[in-house]
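In: sequence unknown, structure follows:
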């Protein structure tokens, strides 16, 4: 069997790296939820980054305390605030410099300067400090 050209091997390594980075980002995003209480504190929704309601806590007696319109207002206020908080958390998490991987162009530039690494695949790990 013929040996793959170093650029082809690098391209395949880059494809694997991109797949891993995408999976990692999706896992991080899936873990982000927000729970902001309503103005009265009796309603606490759990909302993910897409604004989907994942869970809802209603304190005992909440439905008896409010009429329909007031309860809807409590629910919607808490859901809107939780959604905004989840989006803030998402933005902070996805842009955290400590979690950002090395740029692919930087890795490939180093790999090329080192003469294709003696036929070694590029190393995409985080920079060593």
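Out: Yes, it's here. Everything quoted here is computed from the prediction, not taken from an experiment. Numbering: from 1, shown residues only.

In: from here on, contacts and neighbour counts on C-alpha atoms
Out: Noted.

In: which residues does the residue positioned nearest the centre of the chain contact?
Out: Nearest to the mean C-alpha position of the chain, by CA atoms, centre = their mean, lies residue 29 at 2.6 Å. Contacts for residue 29 (CA atoms under 8 Å, 6 or more residues apart in numbering) come out as 49, 90, 94.

In: now do residue 119
Out: residue 6.

In: and what of residue 96?
Out: Residue 96 makes contact with no residue, according to CA under 8 Å, 6+ apart.

In: ok, residue 9 next?
Out: Residue 9 sits in contact with residue 121, where contact means CA under 8 Å, 6+ apart.

In: element containing it, please.
Out: Assigned by DSSP states H and E, residue 9 falls within helix 6-31.

In: heading C-terminal from that helix, find the next helix or strand.
Out: strand 33-34.

In: any buried residues in stretch 40-54, and which?
Out: 42, 43, 44, 45, 46, 47, 48, 49, 51, 53 (16 or more other CA atoms under 10 Å).

In: tell me which two in those residues are the farthest apart.
Out: Distances among the buried residues of stretch 40-54 were taken as CA to CA; the most separated pair is 42 and 49, at 22.5 Å.

In: next up, a structure to set beside the first:
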């Protein structure tokens, strides 16, 4: 089998489409990391009906912290305390989901579609360097 080199290009150079694919992969990794960071920063702290219990719930629904005001355990019986805690966790979980929807769908945070960037690049001729999406090569 014969290997045919692109005219004017050495055998060690990557084809522009391959370089574009590598650039796309890098950009996708960066976008996914950015989304994870934004999601991980979202927490909710909604008080219970009495205001004496405040949980901290993250976007994955995990209970990260729980504040009980002094005297809360003495004020409520076991079942009432459980109801206070669960109500506060449910409210915080609803709030964190709402925050997630707002943050992830904010038009200011939405990057340009990759397909549009690639179409623009291809329209200019694929012999130039691939799009780097405004970021330095890593």
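Out: Yep, it's here. Just so we're clear, the structure is a prediction, and the values are computed from it rather than from any experiment.

In: one step back: average offset between the helix holding residue 9 of structure 1 and structure 2?
Out: With mean CA distance after the TM-score superposition for structure 1, helix 6-31 of structure 1 departs from structure 2 by a mean of 0.4 Å once superposed.

In: that helix: which residues count as buried?
Out: Neighbour-count burial for helix 6-31 of structure 1 flags 6, 9, 10, 13, 14, 17, 29 (criterion: 16+ other CA under 10 Å).

In: which residues in structure 2 does that helix align to?
Out: On structure 2, the counterpart of helix 6-31 of structure 1 by TM-score structural alignment is residues 16-41.

In: stretch 99-111 of structure 1 now?
Out: The aligned range for stretch 99-111 of structure 1 is 109-121, by TM-score structural alignment.

In: what sits up against that stretch?
Out: Contacts for stretch 109-121 of structure 2 (CA under 8 Å, 6+ apart): 24, 103, 104, 130, 131.

In: now do the SS call for the closest residue to residue 35 of structure 1 other than its chain neighbours.
Out: Nearest residue to residue 35 of structure 1, sequence neighbours excluded (CA to CA, 6 or more residues apart in numbering): residue 46, at 4.8 Å. Using DSSP: H, G, I helix; E, B strand; the rest coil, the secondary structure recorded for residue 46 of structure 1 is strand.

In: swap in residue 64 of structure 2?
Out: With three-state DSSP as the criterion, residue 64 of structure 2 reads strand.

In: on that earlier part again, and the match of helix 6-31 of structure 1, how far out from the chain's middle?
Out: 11 Å (CA atoms, centre = their mean, to the nearest Å).

In: equivalent analysis for stretch 76-96 of structure 2, please.
Out: So, by CA atoms, centre = their mean, the centroid of stretch 76-96 of structure 2 is 28 Å from its chain's centroid.

In: which one's the longest helix in structure 2?
Out: Counting by DSSP state H, the longest helix found in structure 2 is helix 78-104.

In: quick one: average offset of it versus structure 1, please.
Out: Counting by mean CA distance after the TM-score superposition for structure 1, helix 78-104 of structure 2 comes out at 0.4 Å.
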